[in-house]
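> Next one to model:
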Amino acid sequence: MKYLCLVYLDAAHWSACSDAVCAEYAQQLAGSRRLLAADALHGTHTATTVRVRNGETTLFDGPFAETKEMLAGFYLVDAKDLNEAIQIAAGIPPAQYGSIEVRPVRELQVEPG
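Okay, the predicted model is just below:
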């Protein structure tokens, strides 16, 4: 089953974990065939939020919600169950400085056309 591990960090810890350490962990997961994708994100000052209401598109600088911890990156993993996904998330290096949200990925339910 696929799980998305969302990495959240506050501004004080945004660069606390080096890219090399994160890349090394990603390579370990890839070697075990559990990593499907992973990437780091630029800071929230580079974000643009898009909203569409009544057919009109509005753009906002930054993230939609003001929070202490910001989305810093993600790991999309293949795990046998939630327990294994949690074990993988606990090994993600930035977990020492922020938090990792683990969420199962669901398939879209589309009727055959």
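> When you work out contacts or count neighbours from here on, use the C-alpha atoms and nothing else.
Fine.
> Pretty sure Ala30 sits against Leu36.
Yes. Taking contact to mean C-alpha atoms under 8 Å, the distance of 7.5 Å between Ala30 and Leu36 places them in contact.
> And the helices in this protein?
Along the chain, the stretches classed as helices by DSSP state H are 19-31, 82-91.
> Is there a neighbour count for Glu56? I'd like the number.
Applying other C-alpha atoms under 10 Å, we find 7 other residues in the vicinity of Glu56.
> Does Leu71 touch Ala40 like I think?
No. At 9.1 Å, Leu71 does not count as touching Ala40 under the criterion of C-alpha under 8 Å.
> These two: who's more crowded?
Comparing Leu71 with Ala40 by neighbour count (other C-alpha under 10 Å), the higher total belongs to Leu71, at 21 against 14.
> Next one: the more buried one relative to Leu6, how far apart?
Here the criterion is C-alpha to C-alpha, to the nearest Å. By it, Leu71 lies 7 Å from Leu6.
> which residues of the chain fall in strands?
According to DSSP state E, the chain carries its strands in the segments 2-10, 35-40, 48-53, 56-61, 69-78, 99-104.
> One more, please, to line up against the first structure:
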Amino acid sequence: MSRANESIEHSLVVRVQVFGRRYVRLLQDISEFVRKHASLSFFQILFVRAQTVTSIENYQARLTATIAAFQISALVNIQQWQERNDKARAKDRRSLNLRLNQLAVDNLRLMEVLDTKNSP
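This next block holds a predicted model:
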């Protein structure tokens, strides 16, 4: 094997190792985030929802950067992925709004019940 081929092979091995470490670390970070978020109560989720959206956007950016660093972004149809992501976000937003509305209704009902029981 020529010196140039060895250098190219070594460079490729290093790039794959770097990509692997970045990708594994990203997956570990996402897993930790999901576990932490899953342990929150509904009210805690409400308080950190903006932070959650920001975190998800950061993970998305890191994932995109990791893929680009390995130069496989051409293999991924980013536009379709983004469309699916946007649809999933819209669905999640609708779901969250429905839950928030239900929570508000439940809160009003609770207040009414408490007022009824506390009135003489």
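> Superposing both, give me the TM-score.
Scored by TM-score structural alignment, normalised by the length of the first structure, the superposition of the two chains gives a TM-score of 0.27; 49 aligned residues with a C-alpha RMSD of 3.9 Å.
> quick revisit: take the strands of the first structure and write them to TSV, including distance to Val21 of the first structure.
Output for the strands of the first structure, formatted as TSV (distance: least, C-alpha to C-alpha, whole Å):
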stretch	distance to Val21 of the first structure
strand 2-10	14
strand 35-40	12
strand 48-53	28
strand 56-61	30
strand 69-78	14
strand 99-104	16
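> how about these, which one is nearest Gly91 of the first structure?
Of all the strands of the first structure, strand 99-104 sits nearest to Gly91 of the first structure, with 9.9 Å by C-alpha to C-alpha.
> what is the orientation angle of that closest one with helix 82-91?
Angle between the axes of strand 99-104 of the first structure and helix 82-91 is 150 degrees (criterion: axes from the mean of the first three to the mean of the last three C-alpha atoms, to 10 degrees).
> Go through strand 99-104 of the first structure and flag the buried ones.
Buried positions in strand 99-104 of the first structure, judged by neighbour count with 16 or more other C-alpha atoms under 10 Å: 99-100, 102, 104.
> Return the closest of those residues with respect to Glu24 of the first structure.
Of all those, Ile100 has the smallest distance to Glu24 of the first structure: 17.6 Å, by C-alpha to C-alpha.
> is it true that that closest one touches Tyr8?
Yes. At 6.1 Å, Ile100 of the first structure and Tyr8 qualify as touching, with contact defined as C-alpha under 8 Å.
> The helix or strand hosting Thr54 of the second structure: which residues count as buried?
Using DSSP states H and E, Thr54 of the second structure maps to helix 49-69. Neighbour-count burial for helix 49-69 of the second structure, with 16+ other C-alpha under 10 Å as criterion, is recorded at 59, 63, 66-67.
> could the residues you listed go into JSON lines alongside distance to Ser31 of the second structure?
Compiled in JSON lines, the buried residues of helix 49-69 of the second structure are given as follows (distance: C-alpha to C-alpha, whole Å):
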{"residue": "Tyr59", "distance to Ser31 of the second structure": "11"}
{"residue": "Leu63", "distance to Ser31 of the second structure": "13"}
{"residue": "Thr66", "distance to Ser31 of the second structure": "17"}
{"residue": "Ile67", "distance to Ser31 of the second structure": "18"}
